[in-house]
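J.: Give me coordinates for this.
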Amino acid sequence: MATVRDVERVIARLPEVTEGLRFGHRTWYVGKKSFAWVRPFSKADLKRFGDETPPDGDILAVATADLGEKEALLSAHPGPLFTIPHLDNYPALLVHLKSTPPKLLREIVEDGWLAVAPRQLAEQYLQR
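T.: Predicted coordinates for the structure are as follows:
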């Protein structure tokens, strides 16, 4: 349901975001911290899927506040949100854009931004 264009629209509403490349992939930052990045599967990732078919289409990685939030989100939205072994013990999850409703995408990306934004900037944003 969602596309990278939808991601761009959500991110355009967030203050002080810059875009760059990290490992050759589009990455969005607030300050020097990344909060969302396009995350295609590596050969090692694909190998770990074994006989299981990996999700097709664009995949977005998004930061979470901590591992507890990551687990809660994964439990609440098991279809569009998932993780892979590469992200074990790392506060980020993956979003299968093709199966993500726009409202969920907006919430996940905004939460990712809030997870890494400077405290004062995040507080100003939440008070708008």
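J.: going forward, measure contacts and count neighbours with C-alpha atoms only.
T.: Will do.
J.: ranges for the strands of this protein?
T.: Secondary structure of the chain, counting by DSSP state E: strands at 17-22, 25-30, 33-38, 59-63, 81-82, 92-96.
J.: Please work out which residues outside the third one touch it.
T.: Defining contact as CA atoms under 8 Å, 6 or more residues apart in numbering, one finds that strand 33-38 is touched by 25-29, 58-63, 109, 112-113, 115-117.
J.: Any of those residues buried? List them.
T.: Neighbour counting over the contacts of strand 33-38 (16 or more other CA atoms under 10 Å) leaves 27-29, 58-63, 109, 112-113, 115-117 as the buried ones.
J.: what angle do the lengthiest helix in the chain and strand 25-30 make?
T.: For the chain, the longest helix by residue count, based on DSSP state H, is helix 102-116. Orientation check (axes from the mean of the first three to the mean of the last three CA atoms, to 10 degrees): helix 102-116 against strand 25-30 gives 60 degrees.
J.: Here is the second sequence; please produce its structure so I can put it next to the first one:
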Amino acid sequence: MKDLDELALAMPQAEKQVSDDGRPTYSVHGKFFCFHRTRRPDAVDPETGERLDDVLVFRVADLGEKEIMLADDRGVFFTTPHWNGYSAVLMRIPSLGRIDREELRDLVAEAWLTRAQKRVAKAWLAEEGIEEDGRG
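T.: Below is the predicted model of the structure:
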């Protein structure tokens, strides 16, 4: 979570809000790109049936990107019926340890790009040396 916090806040104009129970939401221009979700009835532990308390939500570019991520053999990303038709993937906090920092950085950057203003995104992509059409 420390890496997530650092990487998310490194994105231009990113802000962090923390709920009363300590759950962060990372946003840009008032729109979330990643957040720690509260317990919900659609995400339960398959062994205990209890609602999961450790789920992160990341915005993704589109539903095609979502499907690619969900097909990852590692099983890091998942979704629930609540998120059907919505460009976002879910990940449990313990799964952060199953991806390296560079992959987490890419995940955060891609999520941020879905919400950042076009001029801000374009400037960041140019600064990073990334072609706009090669971002996802």
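J.: now for the longest helix of the first structure, which elements pack on it?
T.: Counting contacts by 3 or more CA pairs under 8 Å, 6 or more residues apart in numbering; DSSP states H and E, helix 102-116 of the first structure packs against helix 4-12, strand 33-38, strand 59-63.
J.: Now with 10 Å, please.
T.: With contacts taken as 3 or more CA pairs under 10 Å, 6 or more residues apart in numbering; DSSP states H and E, helix 102-116 of the first structure sits against helix 4-12, strand 25-30, strand 33-38, strand 59-63, strand 81-82, strand 92-96, helix 119-126.
J.: Quick check: closest non-adjacent residue to residue 61 of the second structure.
T.: Sequence neighbours aside, residue 114 is the residue nearest to residue 61 of the second structure in space, at 5.8 Å (criterion: CA to CA, 6 or more residues apart in numbering).
J.: Am I right that the one you found is in contact with residue 121?
T.: Yes - Residue 114 of the second structure is within contact range of residue 121, at 9.0 Å (criterion: CA atoms under 10 Å).
J.: hmm, back to that, so which of the helices and strands packed on helix 102-116 of the first structure gets nearest residue 102 of the first structure?
T.: helix 4-12 (7.5 Å; CA to CA).
J.: what distance separates that closest one from the centre of its chain?
T.: 12 Å (CA atoms, centre = their mean, to the nearest Å).
J.: ok and that helix relative to strand 17-22, angle-wise?
T.: Angle of helix 4-12 of the first structure versus strand 17-22, following the same axes, to 10 degrees, is 130 degrees.
J.: Quick check: closest non-adjacent residue to the residue nearest the centre of the first structure.
T.: Centroid-nearest residue in the first structure: residue 62, 1.9 Å away (criterion: CA atoms, centre = their mean). Distance criterion CA to CA, 6+ apart; nearest residue to residue 62 of the first structure, sequence neighbours excluded, is residue 36 at 4.4 Å.
J.: what about the one you found, distance to residue 99 of the first structure?
T.: Counting by CA to CA, to the nearest Å, the gap from residue 36 of the first structure to residue 99 of the first structure is 17 Å.
J.: for residue 120 of the first structure, same thing?
T.: The gap separating residue 120 of the first structure from residue 99 of the first structure is 34 Å, by CA to CA.
J.: So for these two, which sits in the more crowded spot?
T.: residue 99 (16 against 9; other CA atoms under 10 Å).
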